[in-house]
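Chemist: Predicted model, plus sequence, below.
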Amino acid sequence: MDQQKAGLCLSVLFFFLASYLVTDTWLWGYKGKYTNLRHWFPPKELVFTQKELLQYDGSDPTKKIYLAIKGEVFDVTAGRPYYSKGGGYGFFSGKDASRAYATGCFQTHLTHDLRGLTKQQLADIDGWASFYRNHQKYFKVGTVILDPIDPASPIPEDCRQPVAAKPSS
């Protein structure tokens, strides 16, 4: 039995060593969520109000950067150049902007209001949430308590509405 254990240990050691020699990584090039220690040892889940989440919008370089999708809050601090103020995705930071992930309207749709979206758009939002859940460097830290949407309020206006044609001369 001890010989079997020794053989198993040598096999595991060979697996990791061979991987490192061939690919310069310990897991044959795999770079998914399982290589992030936070996946195995997650932090205690935090609960934010929308106002509290806004403190983590990337404007303060000493604070982490969080964003939310459908109420799930993710730490995207590892992507500070992208998610801080002025970064290409900075408008997502510090809030739940689920609607904008589906519509691409980054001016009027930075909201968690999902009313009026198609099944495909809702699936797209789920896809983005999955992206953050399974990312190597980003990870879930908690949830945000979202303010209820008044059903009588207007649905956010689409920023890509066709412009009326110019009158012919």
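Modeler: Yep, that arrived. Residues are numbered from 1 along each chain as shown.

Chemist: contacts, neighbours, all on C-alpha from now
Modeler: OK.

Chemist: Any buried residues in stretch 15-28, and which?
Modeler: Going by neighbour count (16 or more other C-alpha atoms under 10 Å), the buried part of stretch 15-28 is 17-19, 26.

Chemist: Repeat that for stretch 35-53.
Modeler: Using 16+ other C-alpha under 10 Å as the test for burial, stretch 35-53 gives 36, 38-39, 47-48, 50, 53.

Chemist: Mind picking the two most distant members of these?
Modeler: Across the buried residues of stretch 35-53, the longest distance by C-alpha to C-alpha is 27.3 Å; it joins 36 and 50.

Chemist: Helices along this structure, start to end?
Modeler: In the chain, the helices defined using DSSP state H lie at 2-23, 37-40, 50-53, 80-83, 98-103, 119-133.

Chemist: wait, which of these is closest to residue 144?
Modeler: So among the helices of the chain, helix 50-53 is nearest, using C-alpha to C-alpha, at 6.4 Å.

Chemist: what's the spacing between that closest one and its chain's center?
Modeler: 17 Å (C-alpha atoms, centre = their mean, to the nearest Å).

Chemist: Take this one as well and set it beside the first:
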Amino acid sequence: MDELKYRGVKVIHKSNKVEELDDNTTEKTTTIPQDDDDTISFSFFDIIRMLLGLLVLLVSISWWFTGTGTFGYEGKLIDPHFLKFQIFGSYLNLTDLELSKFNGSIEGKPIYIGINGTVFDVSSSPGIYGPGGSYNYLAGKDCARAYATNCLNQLNYDIRDLEPSEKRRLKGWYEFFEKKYFKVGVVNHEPLVGPGPDRSDCRGKNHY
């Protein structure tokens, strides 16, 4: 029991009573109430309101400085298709025929592009890869060769005869899609047999 003694008064932190210790002493005891520490508590809804307020503030600042609500960021992390795939989607294993059905012509289906066996969801750019888009002819296919050689009449995945510079170009395109869009699976191609495409028959070069 904590006791403090001053000026003939004994202070005991026990009760609020003042009492004589005994008949032969003038000491008295009293108790100083100990207040509980004040605590600040927040409900779940208080936290939600604060987070929403912070979000509104950040979006407002972003619009003021960048003209967008995301500080100029346009990557896949804010793509609703990406978020939906992360929650509900599963990694796909497609054939070339199955991939061809994701060219934007079927309403409600996403738009896929294959590049060197990897399938990317490009649904966030329907004006580019969707019907009427400038690159719609690339949708629903793996056009690795066209990306590497710039030969737009060779929309296939035959990259057996690529030169070093063409391999680097293909790698650059792959990294571009990987950064801006997101992978949804792979496409399993039929084995290539016979000679490759005729290099002399290359149209549309330097179109990209």
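Modeler: It's in. Values in this document were obtained by computation on a predicted structure and should not be read as measured data.

Chemist: Quick TM-score on the pair, please.
Modeler: The TM-score (TM-score structural alignment, normalised by the length of structure 1) is 0.72; 150 aligned residues with a C-alpha RMSD of 3.1 Å.

Chemist: Please identify which of the buried residues of stretch 15-28 of structure 1 is nearest to residue 114 of structure 1.
Modeler: Closest to residue 114 of structure 1, out of all of those and judged by C-alpha to C-alpha, is residue 26, at 41.6 Å.

Chemist: Setting aside sequence neighbours, what's the nearest residue to the closest one?
Modeler: residue 20 (4.9 Å; C-alpha to C-alpha, 6 or more residues apart in numbering).

Chemist: so that neighbour touches residue 28, yeah?
Modeler: Yes: counting by C-alpha atoms under 8 Å, residue 28 is a contact partner of residue 20 of structure 1 at 7.3 Å.

Chemist: Residue nearest the middle of structure 2, spatially speaking?
Modeler: residue 77 (2.9 Å; C-alpha atoms, centre = their mean).

Chemist: Next up, the contacts around that residue.
Modeler: residue 83 (C-alpha atoms under 8 Å, 6 or more residues apart in numbering).

Chemist: Out of the helices of structure 1, which gets nearest to residue 71 of structure 1?
Modeler: Of all the helices of structure 1, helix 98-103 comes closest under C-alpha to C-alpha, at 8.7 Å.

Chemist: counterpart of that closest one in structure 2, which residues?
Modeler: The alignment of helix 98-103 of structure 1 onto structure 2 (TM-score structural alignment) covers residues 144-149.

Chemist: contacting residues around that stretch?
Modeler: So stretch 144-149 of structure 2 is in contact with 114-116, 151-159, 162, 166-170, 173, 205, going by C-alpha under 8 Å, 6+ apart.

Chemist: closest to residue 158 of structure 1 out of the helices of structure 1?
Modeler: Across these, closest to residue 158 of structure 1 is helix 98-103 (C-alpha to C-alpha), at 8.0 Å.

Chemist: Rebuild the buried residues of stretch 35-53 of structure 1 as TSV, extending it with distance to residue 148 of structure 1.
Modeler: Output for the buried residues of stretch 35-53 of structure 1, formatted as TSV (distance: C-alpha to C-alpha, whole Å):
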residue	distance to residue 148 of structure 1
36	34
38	31
39	31
47	16
48	15
50	11
53	16
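
Chemist: Out of those residues, which is nearest to residue 142 of structure 1?
Modeler: residue 47 (5.6 Å).

Chemist: residue in structure 1 matching residue 111 of structure 2?
Modeler: By TM-score structural alignment, residue 111 of structure 2 lines up with residue 65.

Chemist: my bad, residue 121 of structure 2
Modeler: Per TM-score structural alignment, the equivalent position to residue 121 of structure 2 in structure 1 is residue 75.

Chemist: Count the neighbours of the closest residue to its match other than its chain neighbours for me.
Modeler: Of all residues not flanking residue 75 of structure 1 in the chain, residue 66 sits nearest, at 4.6 Å (C-alpha to C-alpha, 6+ apart). If you count neighbours by other C-alpha atoms under 10 Å, residue 66 of structure 1 ends up with 28.

Chemist: Check the one 3 residues further on too.
Modeler: For residue 69 of structure 1, the count of nearby residues is 25 (other C-alpha under 10 Å).

Chemist: what's the answer for the one 3 residues further on, then?
Modeler: In terms of burial, residue 72 of structure 1 registers 18 neighbours under the definition other C-alpha under 10 Å.

Chemist: ok, how many other residues are close to the nearest residue to it once chain neighbours are set aside?
Modeler: Of all residues not flanking residue 72 of structure 1 in the chain, residue 143 sits nearest, at 4.6 Å (C-alpha to C-alpha, 6+ apart). Residue 143 of structure 1 has 20 neighbours, counted by other C-alpha under 10 Å.
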